[in-house]
Structures are given as structure tokens and as C-alpha cells.
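Asker: Provided below are the primary sequence and the corresponding predicted coordinates.
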Amino acid sequence: MSTGTLTAVVIGLTVFTTAVVTVLWWAGTRGLTDDKLVTARFEALRIGLSIGIGGGGVFALYLTWRRQRATEDDLDNRERALALQQQVAADTVAHQQRTADTSEKDAAERRITELYTKSADQLGSDKAPIRLAGLYALERLAQGNPEQRQTIASLLCAYLRMPFQLPGEPPIETDKDLVAAHQAQVQEREVRVAAQRVLSHHLLPGPDQALPTFWSGITLDLSGATLIDVDLIDCRVKAVRFAGATFEGAAQFRNLRVDGPASFAGAHFAADTGLELVRFSASADFSGTRFSGHAEFIGSTFAGSAGFDGVKFDGRGGFERVTFDGVVSFENAEFGAAARFHHAEFRAACRFGKAEIAGKTTFYGVRFARGGVFDNVTFAEDAEFVHTSFDGPAWFRRARFGGLARFDPVKFAGPVHLENAEFADSAAFGGATFGVAPILEGAEFAKGTRAVLEEAHGTG
């Protein structure tokens, strides 16, 4: 409150008090005399002064309230100002932190890009030691930056997909150019083997995927690549593409886990191949693949469809204790040696149409949950279906058995189609059980097997 206002209020109270006293002094004592007059005038003075003092007290209380209100408002304003300053300071710090983080992130990304570019350039060098240096630099970069691992794995796969020819034997000639070319091929082979080892090393999950060096969720695309002594034992990948790849030397995949699709279509395995205990969680395509050595799938699981159409086994094909959860097809497959399916389980449709098996075929203890199709299959040697069960139809139309055909004992729950089948040697059905009489139209049996089969099962 200003000084002028305060002065005016004081003057106003004084005037008002004087007016009250005057009124009470003269008007209130009119007609009184002696003691009553004196008493009345003192009473008027007391009342007027009380009114003046009361008004002054009220005004003093008002001034006190104003000062308190002003003090509180001032404190509130100061608190709001302080809070605003603190908020501004916090926002400034946060902005500076975000700016610093962004700058640091940008700087880190620039460093990663620079390292990646430099390492990729080294991998493209014409000198093997520099290529090796680039390879290991990329490995370190991926290990320290998980978000870069698939990119770097894809780069290594792209490098391995580049055309390459094995060096072969050293040249007998002393021509320096020939010797240098051979040495360059030898060095390139070592770089490629190192790249394969980098990938396999980081695809090993360890117990409960606990290894810090494990790169999870990696997809390998090595289509058309030339690979040497591949070792993916105990590894785990998201998906693999080896379509058209050439595997030089032994290829080991024991206990491999593939979470997504796997393609080996048209691949060539030049030596023995170990695919034991592999789990294919999705489709697996081996159509048109050639195994020049033995191929062992012992104990493996195919959770999705399995395609072996047109596959060629120059050596033994081992499918003991394999589980096929999805549809499996071996149509037009060629087995150059023995084909073994001991205790395998076919839980879905199974087709071997037009397959050719040059060696002994054994289906010991096998279960065909949906039956099996062996139409036009050629069994060049003995074919043994021992302790096997066909829960659905069994189709052997126009099948050719060059050796002993043994179905002893076998359980045929559905119809057995042997139309136009050819049995060059004896066919043993002793102990076999038929849910439906076998269909034998046009079948050719040697040594009276037809008569024995018809008599034993009332099909004549």
C-alpha cells in the first residue's frame, strides 16, 4: 500500500472519530446539567475514542494481513521462479545429454562404418595376409557390436560365394608364374578355411546358449559356394542356404540345429557327410543333391517337410532312427550302395516313387504312419522290411525286386498294392499280417511265392 493511501486512511479515521465524538458530545448531552452532563460527555468521549481505536485496530489487522499475503505471494513467486530455474537447468542438462548421446552415437556409428569399410576393403585385397587381417577385424567388430553380426556374417558368406578353384597338386614345372599362381590358390584356400572357422566358432551356443562368443539368430547363405572341410558340429543357426554349394573334403553337421528353412538343393558333397542328430525345425530340401561318399542322417529329426527328390547317394545312405514329422519324398532318388532306415519313423506321407537302390535295402522296425508309396522302385539287391508296420496303404505297383524281398514279419493295416510288381528272387511274407487282402494283379513271383502268399492269406 502506498504512503498516500495510508495517510488518507489515517486522516479519514481521525475525522470520523472526531465527528462521532462531536455528535455524541453535543447532541447526546443536550438538556443535561451538572454531574449528568459531565458523565454523558465522558461517555461520549469514551465511545468515540473506542470507535476510533477499533477502526484503527481493524485497519492495523488489514495491514498485517496485506503484509502476510504479500510475503506469501513473494515466497510463492520465489518458489515458482526457483522451480522454473531448476526445470530450465534440468532441461538444459537433458538437452546437452541428448546432444552428447546423439553425438556419441553418431561418432560410434561413424567409427563402425569406417572400420567396416576398411575391413571390407582389406578382405578384397590381392594379398592373403591383408585379407586375413580384414577377416579378423570384421570378427572383432561383430563381436563388439551385436547389431552388426548378421551384416558381417552375410559379408563373409558373400566372400565364400565368390568363385574359387582348389589349388590341386604343386606344379612340377619351375615356371615362376605357375608356382606363384599355385601359391596364391593355396593362400586363398587358407583364407576361406579361416572364414569358415570364424562363422562356425560364433555359431556354437554352448550350454543354454551361454557362450559370450555365440551369435544368435544368424542366417547363412552359402548358395553356390565352394566349401572346404565344413565343420558345423553342435552349431545353431536361424536358417541355412547351401543350394548348389560344393563341399570339398568331409562335411560334418552332427547335432546342428536349424530353426528355419534349410536348403541343400543341388549341392555336391565330394566326401563323407555326417548329418547325425541334426534337427531341422522347418522344411529341409535335399532335392537334386549328390553325396559322393557315405551320408549318415542317423538320429536326425525333420520337423517340417523333407525333400530328397532326385538325390544321389554314391555311397551308403544311413537313415537309422530318423524321425520324419512332415511329408517326405525320395522320388527318383538313386542309392548307389546300401540304404538303411532301421527304426525310422515316417509320421506323415512318404513317397519313394521311381527310386533306384543298387545296394541292400533295410527297413528294420520302421513305422509308416500314413502308409508308403514305393511304386516303380527298383531294389537291385535284397529288400528287407522286417518288423515294419504300414498303418496306411502300402503301394508297390510295378516295383522290381532283384534280390530277396523279405516282409517277415510286417503288419499291413491297410491295402497292399502289388500290381505288376516283379520278384526275381523269393519273396518272404511269413508272419506278415494283412488288414485287407493284398492286391496281386499282374504281379510276377519266382519260385511259387504267389501260391504260398495266396494260400496263406486266402487271396487266391
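Answerer: On my side now, so go ahead. Model, not experiment: these values are computed from the prediction.
Asker: Please count neighbours and contacts with C-alpha atoms only from this point.
Answerer: OK.
Asker: Quick one: the strands in the stretch 101-250 of the chain, in order.
Answerer: Taking DSSP state E, counting those that start in this stretch, the strands of the stretch 101-250 of the chain run over residues 219-221, 226-228, 236-237, 239-241, 246-248.
Asker: ranking those by burial, who's on top?
Answerer: strand 236-237 (a mean of 24; mean count of other C-alpha atoms under 10 Å).
Asker: Which elements pack onto it?
Answerer: strand 257-258 (3 or more C-alpha pairs under 8 Å, 6 or more residues apart in numbering; DSSP states H and E).
Asker: Tell me the first helix or strand C-terminal of the strand it packs on.
Answerer: Remark: after strand 257-258, the chain's next helix or strand is strand 262-263, criterion DSSP states H and E.
Asker: Any chance you could list what contacts that following strand?
Answerer: Contacts to strand 262-263, defined as C-alpha atoms under 8 Å, 6 or more residues apart in numbering, come from residues 239-243, 280, 282-286.
Asker: Go again with 7 Å.
Answerer: 239-243, 283-286 (C-alpha atoms under 7 Å, 6 or more residues apart in numbering).
Asker: what about stretch 309-320, how long is it end to end?
Answerer: 19 Å (C-alpha to C-alpha, to the nearest Å).
Asker: neighbours around the residue lying closest to residue 123 once chain neighbours are set aside, how many?
Answerer: Nearest residue to residue 123, sequence neighbours excluded (C-alpha to C-alpha, 6 or more residues apart in numbering): residue 131, at 4.2 Å. By the criterion of other C-alpha atoms under 10 Å, residue 131 has 21 neighbours.
Asker: Touching, residue 131 and residue 120? I think so.
Answerer: No: taking contacts as C-alpha atoms under 7 Å, residue 131 lies outside contact range of residue 120: 8.7 Å.
Asker: Alongside the first one, take a look at this:
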Amino acid sequence: MTAAERNSGPTPRGVMRWPLGLHTATVLVLAVGAAIMILGLLWLALGAPRVEVPGPLKPSDTYDAIKIALAVVAGAGGVVALVVAYRRQHLNETTDAREYEKALIERFGAAAGQLGADQPAVRMAGAYAMARLADEWPQERQMCIDVLCGYLRMPHAPDPPTDDQTLTTWQRERKVRETVLQLIGAHLRDDSPESWQGYDLNFAGAVIDAASFRGARFTGGDIVFAETLFVAHGRDQVIFDDVDFAEGSYVYFRLAEFRSGSVRFNRATFSGGWVTFDSARFTGAQVNFRDAAFTAGEILFEDAEFSDGCVDFSGATFTGGTVNFGEHHLPSVYLTVPPARFCGGTVDFSEAADLTHPPQFGLQALPPGLRLPLGTNISDLP
């Protein structure tokens, strides 16, 4: 069962399919059976006394029998009335549930339509409407999240155009995308009123130039940044500061490109998840893991290419888990993933705070661009 299924509530059921007569007869039989059982228990509790007939029935006895018969009939009528009232209430609740679900479906269609509108203000309103619908509709929350992520995967020029009119259009679309990312990031924090933690997030192929996931907690679900282009401009930053990559999370930066600007993982905690940067390309961005804590889990940089820019691990602590830049064998598929390639970029561990459990490189000679703490020999590392 997925996390989305665990978080979803019950779905409305259809009206009761029993015919009224059968339902009533069943309840009457159960009521009679219950009455007989209670009388039997009382009889046994009283010591199973013998019933003695004093003689011929008197008129008062006949009247008492008639009263008892009328009480039984009244009780049966009450049972029938209760059955009818129950069925009416059940029908009303089912109808209300269907109407509510119909309204949610209509709201989903309206929000999706707004996201596809020409005007950026309408698209932004659609993003807020879809996020609110996801909060109120846990049964289909994953679908709403998929729509928001799908919007980010739509084509978007990574660099601003040169002519003014096209630039204005590009900037407006960029603001809409920032809003979508802001809504998603806010729902991944522990203090979010409605948490989206544990749901899948698919940003594959998206262009991300400004976003904040500060304080988010990735736990459960697949978080996919595969083939994502990180291309911040000017002072724009993509922020993963204070993020907890917790146990149960699967975060993919596979084949992502860090082209320009700043991407920050400062004070991030890698405490048990599986995070992969395999085959990612670091081609000019400043990627900071300053004061990050690597305590458990796996963080993989296999086949990553560092050709420009800088990856800074100043103040980071490596006390557990696996951080691997080296060659990796996959015996299950008989495949060997090549090691990371240092071909122009800088990967700086020289100011790391703790290398109790150092990264794995599998190298005998220090490649250009890789900086280790003073006195550390690359051949002594795994």
C-alpha cells in the first residue's frame, strides 16, 4: 500500500441494495431472536422455575394477553419505523457524499482549466486552487500533486529572452512556477496543516531557477529530479537548506544538470534515505553542502561529472551512511557504474568538520579539482 493510499479516507458507498421487505424481515427476526435469548437467560438466572397454570383464563387474563399482543405489534411497528428511518438517513448521507465528491471533481476540472489558461494571473490562481483541493481531498491528493508537478515539467526556456515583450511573458510564467514550487515546499514541512510528506513528487525534466524547500522533510515516496535543469539567474537560489532526507525517502537527482547560480543543501541532514546524483552534471553552479550532516543512508555520485563550478562541503560531518564517488558494482543486473569524473570543477572537502566515515572514491591519485583536508591521502580513503 502506498503512502497516498494509507492517508486516504473511505470512499462513499452506494445506497443499500437490500429490498425494504427483506431488510425489515431480517431486523424483525433478529429482534425476536434477541428477545427470546434475553428471556431464556432470565429464566435460567431465576433457576428455571416451572410455569403453573392456575386454571381457566379469567377476563383480566384475556385483557392482559391483548395488551401484550398490542405491545408486540407496536414494537414490531417501531422496528419497521426504525428500519425505514435508518434507510432514509443512509440514503441522505450517501447522496450528500456523492454531491460532495461531484463538487470536488468539478473543482478539480476548474483548477486544471485555470492552470491551462493564457493569463498568468489565472494560472497562479489555479495553482492555489489545486493545492487547496489537494488538502481537502485526501483520496485524490496524489492526483492533484501530480497535476502541479506536471505543470512544472511543461517546456520553459531556461534563459531569459532578449526582446522586451517575450521577456515579460517569460518573467510572468516564471512567477507562476515559483508559486507552484512554493506551495509544494510549504506542504513538505513538519508544521504544515496538511502534510504532503510521503507522496510522490515528479519534477523530471523540469527547469528550476528559483525555489525554496527549506525545512522540508523527505520521507517515503519518490522525489524525482531526474534530468532536471538547475539554472538560477543573478541572486536567485534553489534552496534545500535544513532539509531532512529521512529514512524511507528515495530522491533522484539522476542526470540532473547544475548549470548556473546557487543550489544550497546547507545544514541538510542525510539521516537514512537514498539520494542519488548518479550521472548528474555539475557544469557551472555553486552547489553548497555546508554544515550538512551525513549520518545514515546512501548518497551516490557515481558517474557524476564535475566540469565547472564548485561543490562545497565546508563544515560537513560524515559520521555514517555511504557517500560514494567511486565505481559501483550492481551484481543484481551484472552492471558496473563508472566512478565520478573530475574534469575541471571543484569538489571541496578541505574544510569538512568530521570525516569519521569518509566518502568513498576508490582512487590512488588525487584528481584535479578534488580537495581533501590537509594531511589526508586519497589512497587511504575507501
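Answerer: Cool, got the structure. Keep in mind it's a predicted model, so treat the numbers as computed, not measured.
Asker: what TM-score do we get after superposing?
Answerer: After superposition, the two chains reach a TM-score (TM-score structural alignment, normalised by the length of the second structure) of 0.70; 299 aligned residues with a C-alpha RMSD of 2.8 Å.
Asker: now for the residue nearest to residue 123 of the first structure: what does it line up with in the second structure?
Answerer: Under the alignment (TM-score structural alignment), residue 131 of the first structure maps onto residue 123 of the second structure.
Asker: Not counting its neighbours along the chain, what's nearest whichever residue in the second structure pairs up with residue 212 of the first structure?
Answerer: Matched across to the second structure, residue 212 of the first structure falls on residue 193, judged by TM-score structural alignment. In space, residue 193 of the second structure comes closest to residue 187 once its chain neighbours are excluded; the distance is 7.9 Å by C-alpha to C-alpha, 6+ apart.
Asker: what about the one you found, neighbour count?
Answerer: So residue 187 of the second structure, with other C-alpha under 10 Å, has 20 neighbours.
Asker: What lines up with residue 339 of the first structure in the second structure?
Answerer: Using TM-score structural alignment, residue 339 of the first structure lines up with residue 348 in the second structure.
Asker: Run through the residues that contact that match.
Answerer: Neighbours of residue 348 of the second structure in contact, by C-alpha under 7 Å, 6+ apart: 311-313, 370-372.
Asker: so how far is residue 357 of the second structure from it?
Answerer: 16 Å.
Asker: same question, residue 41 of the second structure
Answerer: 72 Å.
Asker: that older thread, the match of residue 212 of the first structure: how many residues sit nearby?
Answerer: 10.
Asker: Over to the one 4 residues further on?
Answerer: Here the count is done by other C-alpha under 10 Å, and residue 197 of the second structure has 22 residues near it.
Asker: My guess is it contacts residue 218. True?
Answerer: Yes: contact criterion C-alpha under 7 Å: residue 197 of the second structure and residue 218 qualify, at 6.5 Å.
Asker: more neighbours, residue 41 and residue 357 of the second structure?
Answerer: The residue with more neighbours, out of residue 41 of the second structure and residue 357, is residue 357; 17 against 12, by other C-alpha under 10 Å.
Asker: Show the contacting residues for the most centrally placed residue in the second structure.
Answerer: Nearest to the mean C-alpha position of the second structure, by C-alpha atoms, centre = their mean, lies residue 199 at 1.7 Å. By C-alpha under 7 Å, 6+ apart, the contact set of residue 199 of the second structure is 3-4, 142, 220-221.
Asker: try residue 294 of the second structure
Answerer: Residue 294 of the second structure is in contact with 269-271, 317-321, counting by C-alpha under 7 Å, 6+ apart.
Asker: switch to 10 Å and redo it
Answerer: 245, 267-272, 316-323, 354-355, 357-359 (C-alpha atoms under 10 Å, 6 or more residues apart in numbering).
Asker: what's the answer for residue 214 of the second structure, then?
Answerer: Taking C-alpha under 10 Å, 6+ apart as the test, what residue 214 of the second structure contacts is 185-186, 188-189, 238-244, 264-268.
Asker: could you point out the longest helix in the second structure?
Answerer: Across the second structure, the helix with the greatest residue count (assigned by DSSP state H) is helix 59-115.
Asker: what about it, how far off from the first structure?
Answerer: Compared with the first structure after the fit, helix 59-115 of the second structure shows a mean deviation of 1.6 Å (mean C-alpha distance after the TM-score superposition for the first structure).
Asker: can I assume the match of residue 131 of the first structure is in contact with residue 111?
Answerer: Yes: assessed by C-alpha atoms under 10 Å, residue 123 of the second structure is found in contact with residue 111 at 8.6 Å.
Asker: shared neighbours, the two?
Answerer: Each of 117, 129 lies in contact with both residue 123 of the second structure and residue 111 under the rule C-alpha under 10 Å, 6+ apart.
Asker: What is the equivalent residue in the first structure for residue 281 of the second structure?
Answerer: That one, residue 281 of the second structure, aligns with residue 290 by TM-score structural alignment.
Asker: With residue 325 of the second structure instead?
Answerer: In the first structure, residue 325 of the second structure lands on residue 330 (TM-score structural alignment).
Asker: just residue 375 of the second structure next, same as before
Answerer: Residue 375 of the second structure maps onto residue 384 in the first structure, by TM-score structural alignment.
Asker: how much space between its match and residue 356 of the first structure?
Answerer: The gap separating residue 384 of the first structure from residue 356 of the first structure is 15 Å, by C-alpha to C-alpha.
Asker: mind listing what residue 181 of the first structure touches?
Answerer: 167, 170-171, 187.
Asker: Which members of the residues you listed occur in helices, if any?
Answerer: Counted as lying in helices by DSSP H, out of the contacts of residue 181 of the first structure, are residue 187.
Asker: just the buried members of the contacts of residue 181 of the first structure?
Answerer: In the contacts of residue 181 of the first structure, burial by neighbour count holds for 167, 187, counting by 16 or more other C-alpha atoms under 10 Å.
Asker: Pick the one among the contacts of residue 181 of the first structure closest to residue 102 of the first structure.
Answerer: residue 187 (43.1 Å; C-alpha to C-alpha).
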